[in-house]
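> Show me the folded form of this:
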Amino acid sequence: MPSNEQRRQNAKRKLERQLERRAQRARRRRLLGVVSAIAATVVVAGGVYYLATRDGKTDMAAQPSESSTPEGKTTGGPCAYLETPGEKTGGKQVSMPDDPNPTPNQGTTQVTLKTDQGDVPLTLDRAKAPCTTQSFVHLAKAKFFDKTSCHRLSTGEGLKVLQCGDPSGTGRGGPGYSFKDETKPDMKYTRGTLAMANAGPNTNGSQFFMVYGDSQLPPNYTVFGTIDATGLAVIDKIAAAGHDGSLDPSPGGGKPKLPVTINEAVVAN
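This next block holds a predicted model:
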């Protein structure tokens, strides 16, 4: 029969084992909590990042184009437009923009998107985004936007945008080149904002989005102009018809139920 001392030692060892098991369970719970928090953060960040995402990219106000295409030559000026061979261009051929040094960074340029739902006049601001404006005007003059559809509409709370500029109509197309962001930490995406969609840092191409309702987005998407009241009325009409939900839950939205095609993008003289 065990002595009192042996019983005390056995009880002590049993208590120590219980405490160790309890500590192990606590450590596992903490580890699972950290992993879960990291996973949740990655999921949320990925969703936001994928928005404005060229169809741009989360959510991103736009969903992204493919950014995995091999890189080619680059222009020699300050904007350093970078060739992206293999990108979906919807059969359209376009050169990279001229890249003068210095890049023109003063004044505004008027571009009107003549759509089958009505005209959408835009004012591009070179001071805000000189390289972006230079590229957009180049694409418009090259008729790259002509006969292309606006492929994504988002009507969700905090994300009200119409996205266009993909000649493939898939949300993953572009002009065959990319260029750097021209973002600022204090950028806001309020009603009437014109901004670039992207697939991550410095992957701007041809996809852009027009904000018809104040939207909550991180300042990752280059703001390069505004939409006038006439154009916003056209977008409001398109938004009122809703979307098909084909892009829910991420990046969000879908094809507009009221289809909209840019018949011609006209640059004012």
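> CA atoms for contacts and neighbours, from now on please.
OK.
> Go ahead and confirm Glu264 touches Val111.
No: taking contacts as Cα atoms under 8 Å, Glu264 lies outside contact range of Val111: 10.1 Å.
> what about the longest helix in this protein?
Assignment by DSSP state H gives helix 4-50 as the longest helix of the chain.
> And the next helix or strand past that one?
Following helix 4-50 in sequence order, the next helix or strand is strand 82-83 (DSSP states H and E).
> distance of Gln6 from Arg22?
Distance of Gln6 to Arg22, computed by Cα to Cα, to the nearest Å: 24 Å.
> An error on my part: the question was meant for Ile262.
Taking Cα to Cα, one finds Ile262 at 65 Å from Arg22.
> Can you pick out the residue with more neighbours from the two?
Ile262 (22 against 12; other Cα atoms under 10 Å).
> Please identify the helix or strand for that one.
strand 261-267.
> Likewise for Gly225?
strand 223-227.
> May I see the buried residues of the following helix or strand past that strand?
Remark: after strand 223-227, the chain's next helix or strand is helix 229-240, criterion DSSP H and E. Across helix 229-240, burial judged by 16 or more other Cα atoms under 10 Å covers 231-235, 238-239.
> between helix 229-240 and strand 223-227, how many degrees?
Per axes from the mean of the first three to the mean of the last three Cα atoms, to 10 degrees, the angle that helix 229-240 makes with strand 223-227 is 90 degrees.
> Touching, Gly118 and Leu232? I think so.
No: in this structure, Gly118 is not within contact of Leu232 by Cα under 8 Å, at 10.3 Å.
> Could you also give me the structure for this next sequence, so I can compare it with the first?
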Amino acid sequence: MTHPESAPRSLLYVPGSNARALEKASGLAADMLIIDLEDAVPADRKDEARAAMRAAVMAGFSGKRVAVRINATGTAEQAADIDALADLALDAVVLPKVDAPIDLGPVRGLGLPVLAMIETPTAIYAARDIGADPAVAGLIAGLNDLAHELKLPDGMDRTAMSHAIQAIVLAARAAGVWAFDGVYNAIDNVAGFAGEAAEGRRLGFDGKSLIHPSQVDPCNAAFAPSAREIAAAEALVAAATGGAQRHEGRMIEDMHVAAARALLARRCRLPSRSR
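Have a look, this model is predicted:
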């Protein structure tokens, strides 16, 4: 099982073909950097992106967790992506468009934890099997592609995908792996992003994938325990005597104590919010 308290809150995509973005990435507060060789890179710059990715990873990112998103299984670019990763020290590989466990086959030889992107109706129905695969450490909601597959009108909110979103969280929890929310496209809508990040945490996601550095700090804040949550968890743990009991006007039992301890364990690794 992947330990939830060690889950990255913020997973920032960095285009592999953008040398300036790669150079600046180590100074950002993202918990995980995902160097992107897929959607962010034009077809005629894939080789350039692979070379830049290798140079950046070998130079290091100041101790940050680093993953690489490669091209999907069945695409012409994937084999070259995998070859480029073979001798690199990475924390994970991000595999897009995973519709079934068989799609994980080409990356198994890397020996890296896989963050599998759930991006199609087929993947939604296979999400539990994908999450249960021993190679998989987490599921990432790929909601842009999913909205396209569902033929949703542009500009729709996430309501039409609520079943799919919850299916991803349920599959991850059933498999004991991480669950990460999808990206928020309106990079200038600060309030909108904050609202969606807060919603993602309420839905049970461990963190969120990001497309712009300005989203990192509000994402980290949304997925860190607040001071109020920490105080409540500390009080609950201190009051617990084992079994069911009354605490501050409600009944608690061992599972509530375990949840409080998990929140406090996450607090030890992450900066908390101010309120």
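> TM-score of the superposed pair?
TM-score of the superposed chains, computed with TM-score structural alignment, normalised by the length of structure 1, equals 0.22; 113 aligned residues with a Cα RMSD of 6.8 Å.
> Summarise which helices and strands the strand holding Ile262 of structure 1 is packed against.
If contacts are counted by 3 or more Cα pairs under 8 Å, 6 or more residues apart in numbering; DSSP states H and E, strand 261-267 of structure 1 sits against strand 108-115, helix 130-141, strand 148-149.
> Output these in CSV, with mean neighbour count and distance to Thr41 of structure 1 appended to each entry.
What follows is these, written out as CSV (neighbours: other Cα atoms under 10 Å; distance: least, Cα to Cα, whole Å):
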stretch, mean neighbour count, distance to Thr41 of structure 1
strand 108-115, 19, 38
helix 130-141, 22, 31
strand 148-149, 22, 34
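> out of those, nearest to Val34 of structure 1?
The minimum distance between Val34 of structure 1 and these falls on helix 130-141, with 40.3 Å, by Cα to Cα.
> which strands and helices sit next to that closest one?
The helices and strands touching helix 130-141 of structure 1, judged by 3+ Cα pairs under 8 Å, 6+ apart, are strand 261-267.
> What angle do strand 108-115 and the strand it packs on make with each other?
160 degrees.
> Next, the angle from strand 261-267 of structure 1 to helix 130-141.
Interaxial angle, strand 261-267 of structure 1 versus helix 130-141 (the same axes, to 10 degrees): 120 degrees.
> show me the contacts for the closest residue to Ala174 of structure 2 other than its chain neighbours.
Using Cα to Cα, 6 or more residues apart in numbering and skipping the chain neighbours, the partner closest in space to Ala174 of structure 2 is Arg128 (7.0 Å). Neighbouring residues of Arg128 of structure 2 by Cα atoms under 8 Å, 6 or more residues apart in numbering: 168, 170-172, 174-175.
> re the thing from before, looking at the buried residues of helix 229-240 of structure 1, which one is closest to Thr155 of structure 1?
Checking the buried residues of helix 229-240 of structure 1 against Thr155 of structure 1 by Cα to Cα gives Ala239 as the nearest, at 6.8 Å.
> hang on, isn't that closest one packed against Arg152?
No: Ala239 of structure 1 is beyond contact range of Arg152, at 10.5 Å (criterion: Cα under 8 Å).
> the helices in the stretch 151-275 of structure 2, which residues?
Using DSSP state H, counting those that start in this stretch, the helices of the stretch 151-275 of structure 2 run over 162-175, 190-203, 216-222, 227-239, 254-269.
> can I get these in CSV with distance to Val57 of structure 2 and mean neighbour count?
Shown next, in CSV, are those (distance: least, Cα to Cα, whole Å; neighbours: other Cα atoms under 10 Å):
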stretch, distance to Val57 of structure 2, mean neighbour count
helix 162-175, 28, 20
helix 190-203, 28, 16
helix 216-222, 20, 21
helix 227-239, 35, 15
helix 254-269, 24, 16
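> Out of those, the one nearest Met53 of structure 2 is which?
Short answer: helix 216-222, nearest of these by Cα to Cα, at 21.0 Å.
> what packs against that closest one?
Using 3+ Cα pairs under 8 Å, 6+ apart, helix 216-222 of structure 2 is in contact with strand 10-15, helix 190-203, strand 207-210.
> Thr148 of structure 1 contacts Ala140, doesn't it?
No: using Cα under 8 Å, Thr148 of structure 1 is not in contact with Ala140, being 11.7 Å away.
> Is Lys160 of structure 1 in a helix, a strand, or coil?
Of the three states, Lys160 of structure 1 takes strand under DSSP: H, G, I helix; E, B strand; the rest coil.
> Packing partners of the host helix or strand of Arg50 of structure 2?
In this assignment (DSSP H and E), Arg50 of structure 2 forms part of helix 46-59. Helices and strands touching helix 46-59 of structure 2, by 3+ Cα pairs under 8 Å, 6+ apart, are helix 19-25, helix 78-85.
> Point out the one among the ones you listed that comes closest to Met32 of structure 2.
helix 19-25 (10.1 Å).
> buried stuff in that closest one?
19, 22, 25.
> Out of the residues you listed, which is nearest to Ala52 of structure 2?
Using Cα to Cα, these come closest to Ala52 of structure 2 at Ala19, 7.0 Å.
> Pull the number of nearby residues for the nearest residue to the closest one once chain neighbours are set aside.
Distances taken as Cα to Cα, 6+ apart put Ala52 closest to Ala19 of structure 2, at 7.0 Å, once the chain neighbours are dropped. Residues within reach of Ala52 of structure 2, counting by other Cα under 10 Å, total 19.
> any idea how far Ala52 of structure 2 lies from Phe193 of structure 2?
Going from Ala52 of structure 2 to Phe193 of structure 2 by Cα to Cα gives 30 Å.
> Likewise for Ala126 of structure 2?
Ala126 of structure 2 is 29 Å from Phe193 of structure 2, by Cα to Cα.
> again, but for Val94 of structure 2
In terms of Cα to Cα, Val94 of structure 2 sits 23 Å off from Phe193 of structure 2.
> Same question for Ala232 of structure 2.
The gap separating Ala232 of structure 2 from Phe193 of structure 2 is 27 Å, by Cα to Cα.
> And Arg261 of structure 2, by the same measure?
Distance from Arg261 of structure 2 to Phe193 of structure 2, by Cα to Cα: 29 Å.
> ok, now Leu33 of structure 2?
Applying Cα to Cα, the value for Leu33 of structure 2 to Phe193 of structure 2 is 19 Å.
> mind listing what Asn247 of structure 2 touches?
No, residue 247 of structure 2 isn't Asn; it's His. Taking Cα under 8 Å, 6+ apart, we find His247 of structure 2 in contact with 236, 239.
> hang on, isn't Thr230 of structure 1 packed against Asp119?
Yes: contact between Thr230 of structure 1 and Asp119 holds when scored by Cα under 8 Å: they sit 7.5 Å apart.
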